Each structure stands twice: as structure tokens, then as C-alpha cells.
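Q: I'll drop the sequence and a predicted model, then ask my questions.
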Amino acid sequence: AKDMKREVDLGHDPMGERQAQREAPTVQEMWERYSREHLPKKAERSQADERMMWEKIILPRFGKMKVAQITHDDVDALHRDITEIRGTPVRANRTVEVLRKAFNLAIRWKWRDDNPASGVRRNQEEKRNRYLNRTEIAALAQALNDHSQPTSANAIKLLMLTGARRGEVLGATWEMFDLENGVWTKPSAHTKQRKLHRVPLSGPAVQLLVEMKAAAMAKAEAEGTSPSPYVFPGPTGKPLTEIKRTWVSVCRRAGLGAEVPVLDAKGKPVLDRKGEPKTEFKPNVRIHDIRHSFASILVSAGASLPLIGQMLGHTQVQTTQRYAHLFDDPLRKAAETVGAFVLQTPAEQIINNENAEADNARS
């Protein structure tokens, strides 16, 4: 009572401050507002990914804490635990990025004055591009042909045939395709660069889509329903949002990966009922690597970097520049041709010139 009187004498309102503290928003409430106001602005796949981060990582750790109580050390410790215990340094970085955005919004909402996620030292990320070779592409294509789920398998086929982004393929509607002229027009709202992107389709891509559309029409007629506007509809009628299970399955069948131990949150092996360590198949290639492989095939076919950028929908030259090293082999072959000519003896040059003149005369 004396302490409270002293606070009042100093001009403070201890009862009001305690009431405000009790009513202060929690991280759970921050997530609820974030999910209502900010999350819907993102692509469906990004929404699902962030939702998983909140539900599996952030809320179990901070959910009951007040937004104003979270410190820089709290966020830094979470980042460190995800990195070291879960063994996922990139996921640790993404989690901090999500928290940083959420706390920026909390500042705008007047829930706190600073951002505890700012200044957290991120893990270094190595950009890795994996390119499928011809044998791997053939094995993957065969595995897709044999797969029991044609919708998700066909989605991966279209990724391979177009080099498009996963979200562009899964969210595609039939009205985007001019199958008669072999053109896919992606509206600006459908692309990462938020610009309309018109892409010519190859013969095999058109054939795949024609067969899929015919099958969809026949199915709808047999069921007495209207065909879905989506090229890859899910069970609920909305577009597919995830094809990871199919990807793992076809990679296993194609031999693109290996069995690895299943680890718990503390990094320890998970055991089955017999006490044996559980394993799971982990592909050694990502779905996004299909896009990189598409670019590498274009390079081998003689396409230029600007053309590759147009095909992939890049708006920044430096984005396409990552494929510049793929030109080393064709450039080296060209250089070898010049080198071989320069180092010829005069007699060899005369003979080659005479042969070239004879070829020109015959043509």
C-alpha cells in the first residue's frame, strides 16, 4: 500500500498501468491480426509456408508472451535454436524475416515502439543451382508417366516443359492458354514480377494441355457438372497448392535422392515401434531446380541470356546472369576452333582454305 501511495504521489497510476499490462496484446493476438490483414496479400504457397512457421515454431515459443515483452535476445535465441537444434539455417532466417515484418506492423499498430527482430545476425546462405542431366530428366519423366496421381504429376510435367514457377503452374486457368496458337499469357496478378508475361509453348506442352483439357471435359460431362476453370484443380475445386508428396514419390522412383534419418526437434533420431531409427526419402533435387534445368537446356540449344530471361519472365538482367557460367562450354568450343586455326601450319591453312573453297563451289 505504501508503495502504491508513493507511486500516486509521484504522479503515476499504478492501477491503470497494471490494467494496461493485463490488456496488452500477446504474440498470439499479433499473429491473428497479421493473418487477417497482411497474410492474404501473399501468394497461397507463401501463406501456407508462413502459417506453418507461426504454428510450429513462433507461437509455441512466444504465443502467450506480450508483444511488448519480446526482446532482441529472445528472437536471437529462437534463430539460434532453429539453426542448431533443427539444423535448418535457411528456415531460421525466414522465421526472423517473418517476425521482423510482424513487429513492424505491431509498431504501426502502436503495440510497441521498437522491433526486436531487427539486427539479428542471419545465417549465411549459399545459393545453389542444381541442374538435371539428360539421364535424370528421362528418369523423372518416366516416373511421372507411371505415377498414380495424374493431376499433380501433370503439373510437374508442365513445369519441366515450360520452366515456369510452381505458383504460376498450380494457379493456371484454362482461359490463360491459347492452345490453337500455342501461347500461355500469364496475367500480372499471377506472376512474381507483377507484369503480364506471354510465353510460347512447345509442341509437347500443347499436346499435354490438349489431352488434359479433353479429359477434364469428359469427366465433367460424365459427372453432369461444369468443368473446373483451373488446369490443376484440387479435391475441393480450388487449385492445387502443394505437390511435394508427388515430387518426393517420383524422385524416389527416379533414384534422385536417398533415405535419411528422421530427427526430432532436438536433433535426435526418431525410433519406430521396434526401436529402429526411422528414415525418410530426401530428394537431392528441388522442384525449383526444374526451372534452372530448363534454362540450362536453353543454353545448350544456343539461346542467349536475354532470350532465356524473356522465357523465364525475368525483369532484372542480373537474375538471368546466374546462368552465364553455363555458356562456358560452348564458348570454350568456339575458342578451341579459333585456337586450332591459329596454330595450324601454313600448309594446313592452305589445304583447309582449298577445301572450304571447294565446298562453297559445290553449294
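A: Here it is on my side, so go on. Numbers count the residues shown, from 1 in each chain.
Q: CA only for contacts and neighbour counts going forward, please
A: Will do.
Q: which residues touch the helix or strand encompassing Ser46?
A: Using DSSP states H and E, Ser46 sits within helix 44-53. Contact with helix 44-53 is made by Leu39, Pro40, Thr95, Val98, Gly167, Thr241, Glu242, as judged by CA atoms under 8 Å, 6 or more residues apart in numbering.
Q: mind listing the strands for the protein?
A: Here the chain has its strands, by DSSP state E, at 177-178, 183-186, 197-200, 257-261, 279-283.
Q: Make JSON lines from the ones you listed and add distance to Leu59 and mean neighbour count to it.
A: As requested, the strands of the chain are exported to JSON lines (distance: least, CA to CA, whole Å; neighbours: other CA atoms under 10 Å):
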{"stretch": "strand 177-178", "distance to Leu59": "42", "mean neighbour count": "18"}
{"stretch": "strand 183-186", "distance to Leu59": "37", "mean neighbour count": "18"}
{"stretch": "strand 197-200", "distance to Leu59": "39", "mean neighbour count": "17"}
{"stretch": "strand 257-261", "distance to Leu59": "27", "mean neighbour count": "14"}
{"stretch": "strand 279-283", "distance to Leu59": "27", "mean neighbour count": "16"}
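Q: Reformat those strands as TSV; add distance to Ala222.
A: Compiled in TSV, these are given as follows (distance: least, CA to CA, whole Å):
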stretch	distance to Ala222
strand 177-178	24
strand 183-186	28
strand 197-200	32
strand 257-261	40
strand 279-283	38
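Q: Of all the ones you listed, which one comes closest to Asn355?
A: strand 197-200 (41.1 Å; CA to CA).
Q: In addition, the following structure is provided for comparison:
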Amino acid sequence: MKQTLTTKSIDALKPAEGKRYEVRDIKTPGLQLRVSNTGAKIFCLSIRVEGQRRRIRIGPYPIVSLADARRRATEIARDIELGMFGHEQTQQDATAPTLSETISLFIDRYAKPNTKDWKGSRSILGKFASLGDTPIDMIRRKDVVAVLDGIVERGTPTRANRALAAFKKLMNWCIDRGDIETSPVASLRPPTREVARDRVLEGAEIAALWKAADAEGFPFAHFVHMLMLTGQRRGEVAAMRWSEIDLDDAIWTLPAQRSKNGRLHIVPLTDAMVAILKSLPRFIGSDFVFTTTGVTPISGFGRLKKRLDDALPEATEDWRFHDFRRTASTGMAKVGVLPHVIDAVTNHKSGIVSGVAATYNRYSYLEEKRDALARWGETVSTLVKSNDGKLATAQR
């Protein structure tokens, strides 16, 4: 778009819808005003230097006025014509990288090499897509707050907290690299006060979820059943490999690189778990136990939960897949399993067993863990078979 820029016309320019746009000034050749989707406006000069088209950043409006931008553009054009403009000043598009570009770099150069859940980081930073075309040094605190407010309004306040934490990490990484001098979200408090979740599924809910999962068929029915019986983390079960399983010795060895806490974990397999695994079809050339493609493990847990929700009684209180883990721990405690054995089953760092003892005890507790999971499996079986879904008196 080309027009004679005026202060009034610049103030009237609306934020970009999607990708940023440029307005070229008719009065000063090469002078452009770039407008982002947050409404930020930056003056640049598009000009040839030694035969190559360059874009030279002049500065943000209104800190740099229209008169200042025209004056500076004329000075740069004159210096280039006289050969007085230094090469260090001719960086193409010298504006800072956009947020989208910065997130891509952050994922490739920091998250992938240093974190296991880099895909999760990429996903949650995607919540800031509306700021994607904004230069990283032009993002304002209120821009971030607006995104967080939107997440809260959609009914997921804890996700807003996670989004802020991820954005803070990104900004701190940018500071370390020298991309920005200060973080726009420094000292910004999480938008929601979190309360530790203590949801434990009732007996009737366990039975209802088990039966609702039955209707899913392969692979989701088997995945949900294994998740309930093992008490392990959702991602660990979903990405289970055949190479990790020894059906003869009834053991699942979860390697340290796949474990959330970075420790190798031995999970004894009960008869019920072995029966589930033996019933599963295998994809030729694939190591994944739960897969629909043979190339990647299952996903779409949000859609799966919605389908299960639709099959449950309307009065069912909100639940999450992670509640299976807490429910299994509570259920094992109810039938007399000792706390340190429960920690060993769930690969949880509680401080009860730590240090060198923890390294060796993960093996020495193998039979205790097998017994604990067998007792929990019997409890689940009883609940599923019962008509009212309540624990028998002897199991309380």
C-alpha cells in the first residue's frame, strides 16, 4: 500500500489481520511503515546498497516521529550514494526477529536438546500465535496479558499459568542471547492461583470409565485399561514400546530417557496386563504398542476424554487422565501397600527413599511392586464386575 504518510493517517492505521503489512510513503522514496497485528508500527528504509536490496530499520513510531523518519531516510540515502554508509549498518531487515521466528529458534536450539517435552513447549507457546508477526523487542506486557486473559476466559486458567511460565523461559533465553535487553513479563504473576489437585476416582467412576473405554476398541480401550492398572504417566504408557516389554518375565522396563524424572523404571506386569498386551495386534516394522499408524504413538487425548465423558453419567465430577495415577496410589494404600512401595510403583520422588538406596531399591522392591499392582488390579476387577461399583468391605 502506497500513500503520503501523515501523523493522522499513521494513527488511524489498524493492526494487521494475520501477517504484518507495509505502507510506503510517497513523499520519501523507500520509506516504509510496517504494522504488526498488535498495532506496533516501525519505520524502515528499503533501498539498494551495492546492487542489493536492503531493508534498514529506522525506529518505532511514535518514538521516532514521521519527520524524524523522513529526515533519517534521506540521510541514509545520501550516505549510501556518497559511499559513506558502513556495511555494518546495511543489515537486511534489521528489525528484531518476530515472535514466531524466535519460538522456532528456541525450540530447535534450546528445547529439543535440553528438554524431553519440547513438543509440549512448542504447543503451549503456540497460544501466543496472535503475536507471531510482532518483532520480539516490540512485544509489550499488555500484549501478553491479553493472550493470558483469553486463555482464562476459555475456561482453562491453569493453562494460562503454564503459558506464562513458558513465555518467561523464552524471554530469558532471548536476554541471554542479547536479542532483547529486558523481559516484558519480568515479575508478572501467574493469572490464576493454583490449588493442588487431589481428585481420586470413586469406585463407581472407575467401573464406568473402564466400561466406557471398552467401546473404544483398539488401541484406546487397551491404552485406558493399561493406564488404570499400571498407575504410570499418560505419556509413558501411550509411547510404550514392544522392545521395553518382556512378556516371559512379565516386566516393562521404562528407560530413563522416557521417564519424566529421568530414572530407569521397572514396572512388573500382572496377569491382566500381560493378557491385554498379548491381545494387541502388532504393526509390521513398528515398535509402538499403542499406535494407529505404526509410525507414531497414539495422541488425541482431549478427543478421547470427551468421548469417555459423553459415555459417563452427567453427574460425574470433572476428571483427568492423571487422576488414574493418584487413584491407583490411593487404592494401593487402602489395601495395605506401604508408602515406599507405592512410590516405587509410581516412580515418584517423595523423599521416603532417596539417594543410593533409591538406585538399588528399584530392583529389590520388584516383588513388592508386583504384589502391590496385583492387589490393585484385583480391586479394579472387583469394581468393574460389581453392580454398584463400590469396594467390598474387606477392601476398605
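A: Structure's in. What do you need? In this text the structure is predicted, and so the values were computed from the model without any measurement.
Q: Now check the second structure for the residue matching Ser296 of the first structure.
A: Aligned by TM-score structural alignment, Ser296 of the first structure pairs with Thr330 of the second structure.
Q: quick revisit: return the distance of the helix holding Ser46 of the first structure from the chain's centre.
A: Relative to its chain's centre, helix 44-53 of the first structure lies at 11 Å (CA atoms, centre = their mean, to the nearest Å).
Q: same question, stretch 119-131 of the first structure
A: 14 Å.
Q: Equivalent analysis for stretch 289-301 of the second structure, please.
A: Distance of stretch 289-301 of the second structure from the chain centroid (CA atoms, centre = their mean) equals 18 Å.
Q: and stretch 331-348 of the second structure, how far apart are its ends?
A: Taking CA to CA, to the nearest Å, stretch 331-348 of the second structure runs 16 Å from one end to the other.
Q: contact partners of that stretch?
A: In contact with stretch 331-348 of the second structure (CA under 8 Å, 6+ apart) are residues 231-232, 265, 267, 325, 329, 349-350, 352-353, 362, 365, 368-369, 372-373, 375-376, 379, 395-396.
Q: List the buried residues for it?
A: Across stretch 331-348 of the second structure, burial judged by 16 or more other CA atoms under 10 Å covers 331-333, 337, 339-348.
Q: Same check on stretch 234-241 of the first structure?
A: Of the residues in stretch 234-241 of the first structure, Gly234, Pro239, Leu240, Thr241 count as buried by neighbour count, 16+ other CA under 10 Å.
Q: What's the end-to-end length of that stretch?
A: The first residue of stretch 234-241 of the first structure is 8 Å away from its last residue (CA to CA).
Q: The first structure: which residue goes with Ile124 of the second structure?
A: Taking TM-score structural alignment for the superposition, Ile124 of the second structure sits opposite Met53 in the first structure.
Q: wait, Gly235 of the second structure
A: Aligned partner of Gly235 of the second structure by TM-score structural alignment: Gly167.
Q: so who does that match touch?
A: Gly167 of the first structure touches Ala43, Arg45, Thr241, counting by CA under 8 Å, 6+ apart.
Q: With distance to Arg61 of the first structure added, can I get those in CSV?
A: Below are the contacts of Gly167 of the first structure laid out as CSV (distance: CA to CA, whole Å):
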residue, distance to Arg61 of the first structure
Ala43, 26
Arg45, 24
Thr241, 28
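Q: which of those residues does the second structure keep?
A: Comparing these with the second structure on both residues aligned by TM-score structural alignment, their matches' CA atoms under 8 Å, no contact is found in both.
Q: circling back: buried stuff in the helix holding Ser46 of the first structure?
A: Under 16+ other CA under 10 Å, the buried positions of helix 44-53 of the first structure are Glu44, Gln47, Glu50, Arg51, Met53.
Q: Out of the residues you listed, flag the one nearest to Arg33 of the first structure.
A: Taking the buried residues of helix 44-53 of the first structure together and measuring to Arg33 of the first structure by CA to CA, the closest member is Arg51, at 12.8 Å.
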